[in-house]
Structure formats: C-alpha cells, structure tokens
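**Q** Need a 3D model of the following:
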Amino acid sequence: MELLPAEDVTPSCARPVRRAIMLQGWHDLASIHWRYDPAVVQALLPDGFRVDTFDGSAWVGVLPFQMDRVRFPRLPAFGPLSTFPETNVRTYLTDPAGRRAVWFCSLDITRLITALVARASYRLPYCWATMTIEGSAAATGRPVVPGAVVSYRSRRRWPAADASTDISVRVGEAIAPADASDLDHFLSARWALGTTFGRRLMWADVEHPPWPLHRAELLRGDETLVTAAGLPAPEGDPYVLWSPGVDVRIAVPRRVRT
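**A** Predicted coordinates for the structure are as follows:
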C-alpha cells in the first residue's frame, strides 16, 4: 500500500461538504492536548492509517464541549435528544492518500440512544456517561469574557464504568487569526474523521468555519479517559485552548481507497 505525504494543514475547509448527512453545533469547547511517542499512538490505529505528527510528536487530546441541535438536513432537531454534553479523546491521522483527519479513541455523551445509533452508523466508539458543564457561555447566551471559568465533569456508565473527568479551564484572550500558531491549526483545522467498518477504512469529510480560538489555562485536569482508551497516562504540561464553538456539516462516510 502506497502512503503519500501528508497534505498541508489549511485553516479553512479544503473539501466543502456538498451533501451533509448530519448537522450539529460544537460549543463551549475546551481543547487539552499532550505530546505522545508516535509509535505508542500508532498502535491504536488500524493498518492503512498512520499517526499524524507535529514537532516530532503525536498529540492526544481530551475535548469536552456542548453538542448542540444534532439533526438531519431539512429536518428539525430531535428535542432533548439533540443537545447534550460530550467529551471525546482524539488523536490525528493521515490516510494512504495523505489526507489529514481526526481519529476518535472514545466519545462520551449523555444520551444512550444517540450513543447506540452513532456506534451503529459511524462505527465510532461512543459511550454513555453522565456529564455537566458549568459556566457555559453558549448555553446562557452570554458573551465570552476572558477570565471566565468553565468546568466539565463526566462519569462513564456504559459499556464499562471505568473513566471520568473533572476539568476546569480559565478562558483567556481571543487569538486573532493572523496570530494562530502552526500547532493551533494542526490541532483544530481538521476537515475529516477516520473510522472503520469491519476491516475497511472509512472516511467522512467535515465542514465548518475556522475555529474562533482563545488561549486558556487548565485549572483542574483530573481525567482517566486517556488511560481507558489504552494509552499511558499523559505526562508534562498540556497545550490548552478554548472556543465558543462552530456549526458543523458532516458527510456520509465513504470507503478509503487503498
């Protein structure tokens, strides 16, 4: 199998989604990442996907946020089933054609039915959990104020009650687009997700505006989601960002040609 060099990281979506199968909002998002040995992260990926690196390291993130108004195009949202907190553990990959994407190690949400449907349709490792967000700007309609503290707590319930989070971040100043670093783009400008269907590699393009990013400070970072995903516990100081969020269009998953 030939693996091509990774495509460039682009702050704006390089492959617009013409026909979305799912619409949703990702709001009040904290982004907490640590460096990892690429070989350690590669062991989690299926053959054909390779870990994407920055500055010689793989990066693994814990990202809690508010999922908002999940719905199909031209249909209304599903009421309470459409808005809920989520916490995902993710890393980054490239496919044989060099396209960049997100790889989800786990996705914890508070809706059991939604978790089951997402597992069956997108073959993503959704889990059922209890979760709360305090200090949310998106939920209250308040403007984002630097210095605000947002707290995220979760406890997994299914398939195994083996992971939890207790995270608080202090929101900092907004990052002007011209001041965003290469690492900021590497971690946020991801326009696809990779998954599998049996032994087949699958790919779904994702479209949204560029992330409005803020610097952030991690005040409390207790979590066991990363080790539950099969990785060593994070070490060193994390790289922390926060965003009020974006609205997202997701395409139908398609098989990756190998």
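**Q** okay, CA-based contacts and neighbour counts for the rest of this
**A** Fine.
**Q** ok, the closest residue to R35 other than its chain neighbours to V246 distance?
**A** Counting by CA to CA, 6 or more residues apart in numbering, W59 is the residue found nearest to R35 once chain neighbours are left out, at 4.8 Å. Distance, W59 to V246, using CA to CA, to the nearest Å: 22 Å.
**Q** can you check L3 too?
**A** When CA to CA is the yardstick, L3 and V246 sit 32 Å from each other.
**Q** Between these two, which has more neighbouring residues?
**A** Set side by side, L3 and V246 show unequal neighbour counts under other CA atoms under 10 Å, the larger going to V246 at 18 against 14.
**Q** name the helices or strands packed onto the longest helix anywhere in the chain?
**A** When secondary structure is assigned using DSSP state H, the longest helix within the chain turns out to be helix 112-122. Counting by 3 or more CA pairs under 8 Å, 6 or more residues apart in numbering; DSSP states H and E, the packing neighbours recorded for helix 112-122 are strand 126-134.
**Q** how far off helix 112-122 does the strand it packs on point, in degrees?
**A** 130 degrees (axes from the mean of the first three to the mean of the last three CA atoms, to 10 degrees).
**Q** for strand 126-134, which positions count as buried?
**A** Going by neighbour count (16 or more other CA atoms under 10 Å), the buried part of strand 126-134 is Y126, C127, W128, A129, T130, M131, T132, I133.
**Q** And the contacts of it?
**A** Residues from elsewhere that reach strand 126-134 (CA atoms under 8 Å, 6 or more residues apart in numbering): 65-66, 85-86, 106-112, 115-116, 118-119, 150-159.
**Q** again, but for stretch 3-13
**A** Residues lying outside stretch 3-13 but in contact with it, judged by CA under 8 Å, 6+ apart, are 94-100, 185-186, 189, 191, 207-210.
**Q** now do stretch 38-58
**A** For stretch 38-58, contacts defined as CA under 8 Å, 6+ apart pick out 1, 35-37, 59, 91-96, 100, 183, 186, 201, 230-231, 258.
**Q** let's see this one next to it:
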Amino acid sequence: MASAHPAPGPVSPEPVSPDPPAAPMPPLLTQSWLDLAFLHWAVDPADVAPLLPPGTVPDTFDGTTTYVGLVAFRMYRVGVLGLPGFPYLGSFPETNVRLYSVDEHGRRAVVFRSLDASRLIPVLVARASFRLPYVWSRMGVERSGDLLTYTSRRRPGPRGARSRIVLRAGEAVEEPTPLEHFLTARWALHTSFLGRTLYLPNAHPRWPLHRAELVECDEDLVAAAGLPAPVGEPVSVLYSPGVRVRFGPQRRRRPGG
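**A** You can find the predicted model right below:
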C-alpha cells in the first residue's frame, strides 16, 4: 500500500538519543508522567502511513518495522506557562495509542491516535487548543504490591472502547536496548492543526525504565484508533516510575538541519 503522504526529502533522520536536546526551551506546558506502562506491537508501516499528519512518514526501526504503542499512566499537575500545576484538573489517569513518525527535516516524534483521560475539562481544552484526539473516559490506576492495574472505558454508556492492563514491575534496566531507546526516547509530537503539521518538542530527564511482566491485557483502543488489532503478545513491555516533563513551542526544523 502506498503512503498517503509524500515522503520526506533526502534529510536523514536525527539519531535516537536517550537524552533530550540541549537547546533551551521556554515551557508552554509542564506536567509529570507517573507509573507508566509501555506496551508495543510491531505493525506494517503501510498500515500506519495513511494515519500520519501530512509531511511525515512512519519512523522505522532498522529500516523495516514500525510500532504502535499503548501507554497508560498517571498525569500529575499539568501547568501552563511555568505556573504551578493544577492539583485536581491537572491530575488524572491517561491511556494513549501512539505511532512513530519522522518529518521532512529528519525530526523524529510520536503521533497520537487517541488519548483517553478522565477529566472532561482538560479533554475539551486539549481538543480545542491543539486538536489532539482526547476522549473522555472512566479510568483508574491501582497498585497492589508490585502489580499495577490500569482501566479505561469511554463515556458515555457501557459499550465504549476500553482497556484493562495489569503488569508486574520488575528490575531496573541498566542499559536499554536500541529498540527500547527507539520506543521511549521521543522528544516531540507531530500533530495536524488548521491544515498545518506542527512539531511540538518536549524535554525531561532520561527515562528510568524497568522490565515488566504483562499479566493481563484486554483492550480495543488500538483497533478503535484505526489500526489492525494487535495479534499476540507485545514485543516490548516496560514500566517507568515517571519523569517531570515540559513542552515548548513549535519548532520548524531541527537544530543544524
């Protein structure tokens, strides 16, 4: 299947780095991402290409395979323009379905196909301000010993798309594999806004990652996001206690690109 968007030019993709760009970035948004579950499945780039913003194509690992990620976590104290984060409206569970993109300047990023969140006002603001595909859902994140359970069901009604993820966090990852860096070390998002493709950078400390055992995964969020339903076990399951994050303004091209 041919890509729905033109391929990037001859600029090669920027290297995958576990550390954020060194350039200073005035924060538009600040937040913490806590108790993250990263689940990833391999997917055909041809299935991904039509779902990406114009001017981007699937970012592939080793030039052949791209991935769909199901990432569940606790958003904590979202703040704007450097102000302190909101204690209630800015703290909520979230589960997103994300893809991996690269643009004509070689800048790697993620593309969100859906973002389920349990606070209605942040959902409405994110949809209106950045055209991000947030969805209002009933959600929970619970911990019992080393087990974490993430639940989500879209409102309204009992038949909305849903997910239930249970994992057991394990030992810390001393040195992530190249694939683990590829899937987690992402320093921007691509999104479409008023006919333009935006590149919104973020920065945070290096991910503290842990191996994790997937105890249960019952979900249909990936299929609801327009992708083939995952078959079999994820190729990667990771846990992170979390990081503090800041998002900066739109950048048109990578430094030196």
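**Q** List the TM-score for the superposed pair.
**A** Superposed pair, TM-score by TM-score structural alignment, normalised by the length of structure 2: 0.90. Supporting alignment: 245 aligned residues with a CA RMSD of 2.0 Å.
**Q** mind listing the helices for structure 1?
**A** With DSSP H as the definition, structure 1 shows helices at residue ranges 38-42, 112-122, 137-140, 182-188, 225-228.
**Q** so which of these comes closest to R170 of structure 1?
**A** With respect to R170 of structure 1, and counting by CA to CA, the nearest of the helices of structure 1 is helix 137-140 at 12.5 Å.
**Q** Can you point out the buried residues in that closest one?
**A** Using 16+ other CA under 10 Å as the test for burial, helix 137-140 of structure 1 gives A137, A138.
**Q** quick one, what contacts the residue nearest the centre of structure 2?
**A** Closest residue to the average C-alpha location of structure 2: R98 at 4.9 Å, with CA atoms, centre = their mean. Neighbouring residues of R98 of structure 2 by CA under 8 Å, 6+ apart: V68, G69, L70, V71, V110, V111, F112, R113, S114.
**Q** go on, S31 of structure 1?
**A** Taking CA under 8 Å, 6+ apart, one finds G61, V62, L63, P64, Y239, V240, L241, W242 in contact with S31 of structure 1.
**Q** which of those residues still touch in structure 2?
**A** Cross-checking the contacts of S31 of structure 1 against structure 2 gives G61, V62, L63, P64, Y239, V240, L241, W242 as conserved contacts, using both residues aligned by TM-score structural alignment, their matches' CA atoms under 8 Å.
**Q** most surrounded residue in those?
**A** Neighbour counts for the kept ones among the contacts of S31 of structure 1 peak at P64, which has 31 neighbours (criterion: other CA under 10 Å).
**Q** Is that residue in contact with H27, as I believe?
**A** No. The pair P64 of structure 1 and H27 does not pass the contact test of CA atoms under 8 Å, sitting 9.4 Å apart.
**Q** ok, now how distant is the residue mapped onto A216 of structure 1 from structure 2 from D35 of structure 2?
**A** Correspondence of A216 of structure 1 to structure 2, assessed by TM-score structural alignment: A212. Taking CA to CA as the measure, A212 of structure 2 and D35 of structure 2 are separated by 12 Å.
**Q** Which residue, neighbours along the chain excluded, lies closest to the aligned residue in structure 2 for G25 of structure 1?
**A** Aligned by TM-score structural alignment, G25 of structure 1 pairs with S32 of structure 2. Among residues not flanking S32 of structure 2 along the chain, R244 sits closest, at 4.3 Å (CA to CA, 6+ apart).
**Q** what number of residues lie near the one you found?
**A** Here the count is done by other CA under 10 Å, and R244 of structure 2 has 14 residues near it.
**Q** if I pick whichever residue in structure 1 pairs up with it, what's in contact with it?
**A** Matched to structure 1 by TM-score structural alignment, R244 of structure 2 sits across from D247. Under the criterion of CA under 8 Å, 6+ apart, the contact partners of D247 of structure 1 comprise L23, Q24, G25, W26, H208, P209.
**Q** In structure 2, what stretch matches the longest helix of structure 1?
**A** So in structure 2, the equivalent range for helix 112-122 of structure 1 is 120-130, judged by TM-score structural alignment.
**Q** Could I get the buried residue list for the matching stretch?
**A** In terms of neighbour count (16+ other CA under 10 Å), stretch 120-130 of structure 2 has its buried residues at P122, V123, L124.
**Q** Quick check: the first one touching F92?
**A** Same thing as P122 of structure 2. No. Judged on CA under 8 Å, P122 of structure 2 makes no contact with F92 at a distance of 9.5 Å.
**Q** thinking again about what came up before, and the match of helix 112-122 of structure 1 against structure 1, how far off on average?
**A** On superposition with structure 1, the mean distance recorded for stretch 120-130 of structure 2 (mean CA distance after the TM-score superposition for structure 1) is 0.9 Å.
**Q** Need the contact partners of that stretch.
**A** L89, G90, A117, L132, P133, Y134, V135, W136, T191, F193.
**Q** quick one: the fifth one and L36 of structure 2, what's the gap?
**A** P133 of structure 2 sits 20 Å away from L36 of structure 2, going by CA to CA.
**Q** ok, the two, which is more surrounded?
**A** L36 (22 against 18).
**Q** got the contact list for the more buried one?
**A** Each residue near L36 of structure 2 by CA under 8 Å, 6+ apart is listed here: V71, A72, F73, R74, Y239, S240, P241, G242.
**Q** could you dump the residues you listed to a markdown table with distance to I165 of structure 2?
**A** Listed next are those as a markdown table, based on distance: CA to CA, whole Å:
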| residue | distance to I165 of structure 2 |
| --- | --- |
| V71 | 10 |
| A72 | 8 |
| F73 | 11 |
| R74 | 14 |
| Y239 | 12 |
| S240 | 15 |
| P241 | 16 |
| G242 | 17 |
